[in-house]
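Quick one: sequence and predicted model below, then my questions.
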Amino acid sequence: MPNASTRPKRGRRNRRTPREDPARNELVSRSLESAQQCLFNQDYGTAFVHYLLVLNLAPVLKDFAKESFRFTLFKWADELDSLGRIQDLFDCYEQALELFPTDEVIINSMGEHLFRMGFRDEAAGHFHKALKLKPDFPEAKENFYRVANWLVERWHFLMLNDRRRNQKYQQAIQKAVDSGCSTVLDIGTGTGILSMCAKKAGAAEVTACELSKTMYELACEVVTANGMNGRIKILHMKSLEMEVPKDIARRVSLVVTETVDAGLFGEGIIESLIHRTDISCPHCNKYKPPSQSGRVIPAGATVFGMAVQCLEVRRHHRLCVSEVGGLVMAAAGELHSPVSCGSEDDSTEPYTTERLSRLPGGYTPLTKPFKALDIDFNNVQELEGLCSREVSRLHLPVTGEGLLDALAVWFQLHLDQESSLSTGPEEDTCWEQAIYPVQTLAGDELIVEISCRDAYLRLCSVAVARDGREFRLDDCLDPERPRNSPGPSGGPKPSPNAEAELCSALACLGTDRSPSNGLRDYTMLECAEMALLNNQPYHDSFRMAMAKLISNLKGARSARGQGLEVTPVADPAVGPMDPGPDPFYVLDVSEGFSVLSLMAAGQGQVKAYSSVEKPHHQAVLRRLARANGIPEEALEFWLNQVEDEQSVLQRPSREKLWSAIILDCVETCGLVRQKLMEKATLARCLLEDGGQVFPERIVLYGMLVESDTLLQESAVQGREPTLGFNIAPFINQFTVPVHVFLDLSTLQCRHLSDSVELFVLDLMNTNANYTDRDVKVQASASGRVTAVPFWYQIHLDEEISVSTFSRESHWKQAAVVLHQPLVVRRGDWVQLTVTLRKSSISVAARVEKEAEPTGTPAARSVGGSS
């Protein structure tokens, strides 16, 4: 305690009130007035500078000026963004955050700019910080969920929940360490589970590297939480950049990695393992031929393939119909997805990925499984020569009749001599299969070429054999190739008659292979755009709804005595025509490639505006217009005429209004498009009397399900699958409540209720909309409600609608995964609170066992067909 004999110190004088500084006050007052005047004049840059001066000189004004300052910052940032002044933009945000370091709105807005510019890690950090400051901040929550899917891809959860996979890796690592491999390098560590396995096995030194900043920070947290901080060295860098002794103290005797994708080589494992020769030593390589590096887990792989018929693959990669909404598609030329097994582009992956066991409609094997490749990851010379390997050619007997839609590929990963993992379609595994789309008929024998250009595994179906004759597919598709020239691999040419025979067969697939100019005419569409073109019910429904609208408008115009108003219309085939009726203006603002504007123009007396942007896509629409007798003047490309995104929904001319505006309302993944309701509100203001927004209404349907699969794909389920390591709490920070790209028709689940109407979005009537709705659903079976899958009925008008949950749909479904499963008994009533905020759907659920459904909004049952 203080010395009592000490003489008390003189008390501190009361602090005087600081003197007023008239000059400063005058400067603040003038700057504040100038800021407000500049804001009124929309001179946001100057206004921002004045606000900075005011708030730095007079912090007491922060609360008073916060809203105006935010508004000025956001407007000025948008201008800087449009001018490409990115550094100035972020400088402004840094200055703003010095003044308001805990303002969640400014932090979230900066994150949005970072995300748009590709800085996903940094964006996620800002969204996460904004959520910590205000956990119920809906914009930050939606942004964080969106970026979380980029930062921690969903396969991480499946992989960590795959106990069999984790256990086999652990056993292989234990055996290697027991055999003397005491120094370990983990390439692409992810959450650090393999590094922790090595340390637990007794490795003396463990080093891990991870390129993703998010995963690197996550691994550091996980290692610390498991008591291994300081015992495992984690580097935020690419393995190819590591050097001894700069980054790693000494050469390692064991390299562990799982940098493999569905196509085996797509994550760069070959480059990484070649580079390991600089950072590993050979003394542990006891069971493989001598090499120049340490042992590798996995030790190698065997790749298998199989030719399959699959309608789901077909409709996502090529046009399967000859007519779309009344438009004959022959003039479009050859349309296909960017993923083509015959692609010559070495910069793109030659495959897509699918879980074959979950494809709607299933698949039919057309050949027996075949071995495509063996690779020894411990043999450096083999790895270095992989890209220069000679193309191998396999002759595969066709065992079933049908259309050949794809080569499906999987592999067996050999961890060591005794243990392996299979990614085959019949296995219960966290991997999908690689799909190489093919466009041909199956003959008696299929001829496949296998190569490894650019360290991608490439499989190409180059020919079919029928009745002892070989038909090369590129010959059939390329009329310009000289008749007597050999094929690319030097094989014999078929006779002209045989070639014509196969070409004729190919034409039966519904794809025009012989455009009028005699040349191959390729146009690439995204997989979802191809599936959309193949969605005949949607286009037929739209055609009927548009025809009804135009007919009604014509009748109304005639009744008002305005049918004599004319403008000249021309037909390019016959020259200028007599003046016709004033056209109806239709605007299609669909995302990506769309033929809806062309279908509207085909109604006659319609001037259609399309938002298709890509020149080659516009060329396809022009060709289709000519081939289907639609005058050139009837179709315009709207984005060629507007200066910025804000002008997309403006009027076609000062005195005209839109007769119809077509909005793209649902993303392919199964979510409502962002800012849909804002766009609909603006669109309604631009319609002529009697005009319509398509669709006019969207009804959201859902049901209660029990699905362990959705749980496995959404979050790590405790410590048991991760071998006792504490990983779940850390990676589950990146769990998102909405699971997208779901196919409900093949999802492994139990239906615990009938389908019910959950929500309605009325695009034509603002007063009919709401943001929250309570719906009561009765459980039809006992179980655990783990998720609420949902889909949409899209009403083009009162009578015509299409579902996003149908066999022909190009849309997938989505599901809200509950934070905690809800135990129900048959007959229980479950109250769902459905909320829509900024296009983000959330669902809360609770059981009301004794409640009756009286007085609740329409919880009527409806049928959903797959």
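Cool, the structure landed.

For the rest of this, base every contact and every neighbour count on C-alpha atoms.
Will do.

Quick check: Arg784 touching Gln820?
No - using Cα atoms under 8 Å, Arg784 makes no contact with Gln820, being 9.6 Å away.

putting a second one here so we can go through both:
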Amino acid sequence: MVFCGRVNPITGSLDWIEEDEDYDYHQEIARSSYADMLHDKDRNEKYYQGILAAVKRVKGRGEEAIVLDIGTGTGLLSMMAITAGADYCYAIEVFKPMADAAVQIVKANGFGDKIKVINKHSTEVTVGSDGDMVQRANILITELFDTELIGEGALPSYEHAQHNLMQERWEAVPHRATIYAQVVESQKLRSWNHLLPMQLECGTIQPPPEMQNCPGAPSVCDVQLSQLDPGDFRPLSDILVVFRVDFSKQVSSSSVSHIVHFKSLASGEAQVVLSWWDIDMDPEATISCSMKPGWLYPPLHPVPWRDHWMQCVYFLPEARKVTQGEETCLIANQDDYCVWYNLTEPSAANTSSTESPACRCGAHITWNRARFGELNDQSRMDKYKEALKKILTPSSVCLCVSDGSLLPILAHSIGAAQVFTLESSSMAHQLMDKLLQTNNLKEIIHVLQKSPDKVTATDLGERKVTALIGEPFFTTSLLPWHNLCFWYSRTALSDRLAKDCTVLPMSASLYVLAVEFKDLWRIRSPCGNCEGFDVSIMDEMIKKSLDFRESQEAEPHPLWEYPCRALSDPTKLITFDFQENVPTEDMKTEGSLNLVRSGACHGVVLWMTYQLTEEISISTGLLDVSDETGNCQWYPHRKQGVYFFSSLWNLGPAPTDSLSSVTYELTFKPQLGDVRMSFFPKS
């Protein structure tokens, strides 16, 4: 056992927790995409067809088929290669627990004498009589790809392997990859990367210039584009082929720019680039695996579901006006690990900057994309505005406790006498200072970079707080109840609050809903037999990892990307009263959810609803349920908590008609800042 220091997201304290020495290993297994990949039947079938064709081409030349499988994981592709007729396979896996599992899986399937698992990074593998490989390979199989294709270092790995581990002539599976892009106008997507002006009765609140002109975060935004309504964006270009990588030829990891000329389909403001890729498993491109979003498939055509490979949203560093029919240049800059885009006139294409985008304003370092979307959600802000109007007066002394919140500006615009706001970090403090300075509010709204327990009467001008407000939102929060940090802050500030202080929100309630997922269940479903191979050892590893404290509870997922059906009515589990201090005794609740629809009950979803005033509430989870189908609509700017049923682990997606209810026990432990829960399907 070892002691690990972790910041408690609810209490804000540093807790020392005793963990198993293999804790990090178990967490990596539990949060991996191995189950998702093994359940990707389309991917598996295409890989097998491509491997079979490559072995035939090599054998057709009268050569032995020697395979190099980089990033073998479970060893599935290596076993496919031997089944397809390969003579020998070197399977490389750098992650030791997975390499050990691959050894067991290969032996369990009877391939121990034809597959050698090498626990090294491919760049460390040697060839020779005393090396890891006795001879060079002539078939290169890899699955080193991520949503961006090259983000896991595929290009350097290919480059090294082709130079050092392959024969002069080799076959590659996949044979080539093609990157596609489409330039679009989308205020919705742009709102994930830029703070937009906010309309108030007193005028418009403008973001600081450095924030408006900032190119944003350098990391790609990966998302299930299939769940994005096509009405949320307007195409300004056709779907463009940006570049191709031929894996059967020598690959280079050097930086390069790809210039694509196109004529604008419509007039508008080019703001965003949508991108995805496909891979051809054979030279003739008869075996292809595509990552294109669902709305590009014909009606009623089955859409493969993948969480390990999604689609990309890139935010152009500068929005650009385009005119219908006008020729424009899209420039894709690529280094060994990532891609980024610029848009320019054809005459400036060769002189366009190739510098990778990086945040200069601090906002993209402090806020994630969901937080940008939330701050730009005008309907949500209108609810807060309406609620604040009910509680604030011209004599109100208002204190806001939330990270990077616009509520202090709303409070001032409504007419509060004094407004203070707490920021937890120096970066957040600087951001708020810039925003207030831009709008001539720096001398009016006072920013305090202090923890709640350190706020003094002097900080508040020797006055008591008559209105304590919050969204609540804290950057350290992962699960919905982590924002109970607001309650602990309220308790720490008790001596600074007036006796008749109004607290907004006045309370929070934790809700639960039993659901059937369309696809998300796959990430926690057993793989026992995959494409005819026994990989049940993976199930044991994942289940063991899920038995650990953090992973056996709820995990955060943005459910707007993952369709599901409600099988029960939404049920309130417990209410936290923010008008009172955090209690000292545990808060417990138990009961059952009656299933009102048939279906496979994969687990439950949990979320918080905040009661701002008696009449106004805001949900961070369920927004609507279709009476006819049970399809759920989820709040898009927060992640919801998902508790997968371990008791249904062996049932997978099979219907569970005998299931009648789900019983639950839930305990909030104030001293630990912890919510403990158990859910049990019941016949």
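Good, I have the coordinates. All figures in this text were calculated on a predicted structure; none of them were measured in a lab.

End to end on stretch 15-33 of structure 2, go ahead and measure it.
Counting by Cα to Cα, to the nearest Å, you get 29 Å between the two ends of stretch 15-33 of structure 2.

Run through who's touching it.
By Cα atoms under 8 Å, 6 or more residues apart in numbering, the residues outside stretch 15-33 of structure 2 that reach it are 1-8, 97, 307-308, 523, 541-546, 548, 551.

Which parts of the stretch 351-500 of structure 1 are strands?
Listed in chain order, the strands of the stretch 351-500 of structure 1 (DSSP state E, counting those that start in this stretch) span residues 352-354, 364-365, 370-376, 392-397, 403-414, 420-422, 433-441, 445-451, 458-466, 469-472.

Next, the mean deviation of the second one compared to structure 2.
Right, the one you point to is strand 364-365 of structure 1. Mean deviation of strand 364-365 of structure 1 from its aligned counterpart in structure 2 after superposition (mean Cα distance after the TM-score superposition for structure 1): 4.9 Å.

Then the fifth one?
Between strand 403-414 of structure 1 and the corresponding residues of structure 2, superposition yields a mean separation of 2.3 Å, by mean Cα distance after the TM-score superposition for structure 1.

Now do that strand and strand 458-466, the angle between them.
Using axes from the mean of the first three to the mean of the last three Cα atoms, to 10 degrees, one finds that strand 403-414 of structure 1 and strand 458-466 are set 130 degrees apart in direction.

relative to strand 370-376, how tilted is strand 403-414 of structure 1?
30 degrees.

For strand 403-414 of structure 1, which helices and strands make contact with it?
strand 300-309, helix 311-317, strand 420-422, strand 433-441 (3 or more Cα pairs under 8 Å, 6 or more residues apart in numbering; DSSP states H and E).

mind redoing it with 7 Å?
strand 300-309, strand 420-422, strand 433-441 (3 or more Cα pairs under 7 Å, 6 or more residues apart in numbering; DSSP states H and E).

ok now the helix or strand harbouring Ala467 of structure 2, how far from the chain's centre?
Assigned by DSSP states H and E, Ala467 of structure 2 belongs to strand 465-469. Centroid displacement of strand 465-469 of structure 2 relative to its chain, using Cα atoms, centre = their mean, to the nearest Å, is 34 Å.

Stretch 56-75 of structure 1 now?
That offset, for stretch 56-75 of structure 1, works out to 38 Å (Cα atoms, centre = their mean).

how much does the lengthiest helix in structure 2 deviate in direction from strand 268-280?
Ranked by residue count under DSSP state H, the longest helix found in structure 2 is helix 41-60. Interaxial angle, helix 41-60 of structure 2 versus strand 268-280 (the same axes, to 10 degrees): 50 degrees.

residues making contact with helix 41-60 of structure 2?
By Cα atoms under 7 Å, 6 or more residues apart in numbering, the surrounding residues in contact with helix 41-60 of structure 2 are 65, 80-81, 84-86, 171, 173-174, 281-282, 287-289, 304.

picking up where we left off before, tell me the most buried of the helices and strands packed on strand 403-414 of structure 1?
Sort these by mean neighbour count, taking mean count of other Cα atoms under 10 Å, and strand 433-441 sits at the top with a mean of 25.

about what we covered before: now the angle between strand 465-469 and the next helix-or-strand element following the strand holding Ala467 of structure 2, please.
With elements assigned by DSSP H and E, the helix or strand that comes after strand 465-469 of structure 2 is helix 485-492. If you take the same axes, to 10 degrees, helix 485-492 of structure 2 sits at 170 degrees to strand 465-469.

Helix 485-492 of structure 2 packs against which elements?
Packed next to helix 485-492 of structure 2, using 3+ Cα pairs under 7 Å, 6+ apart, is no helix or strand.

how close does the following helix or strand past that helix sit to structure 1?
Under the assignment DSSP H and E, the closest C-terminal helix or strand after helix 485-492 of structure 2 is strand 497-504. After superposition onto structure 1, the mean distance of strand 497-504 of structure 2 to its aligned counterpart is 3.3 Å, using mean Cα distance after the TM-score superposition for structure 1.

need the next SSE after strand 497-504 of structure 2, C-terminal direction.
strand 507-517.

Reformat the helices and strands packed on strand 403-414 of structure 1 as TSV; add distance to Glu499 of structure 1.
Below are these laid out as TSV (distance: least, Cα to Cα, whole Å):
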stretch	distance to Glu499 of structure 1
strand 300-309	22
strand 420-422	40
strand 433-441	13
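
Distance check, the most centrally placed residue in structure 1 against Val738 of structure 1.
Residue closest to the mean C-alpha point of structure 1, counted by Cα atoms, centre = their mean, is Cys669 at 7.2 Å. To Val738 of structure 1, Cys669 of structure 1 is 11 Å away according to Cα to Cα.
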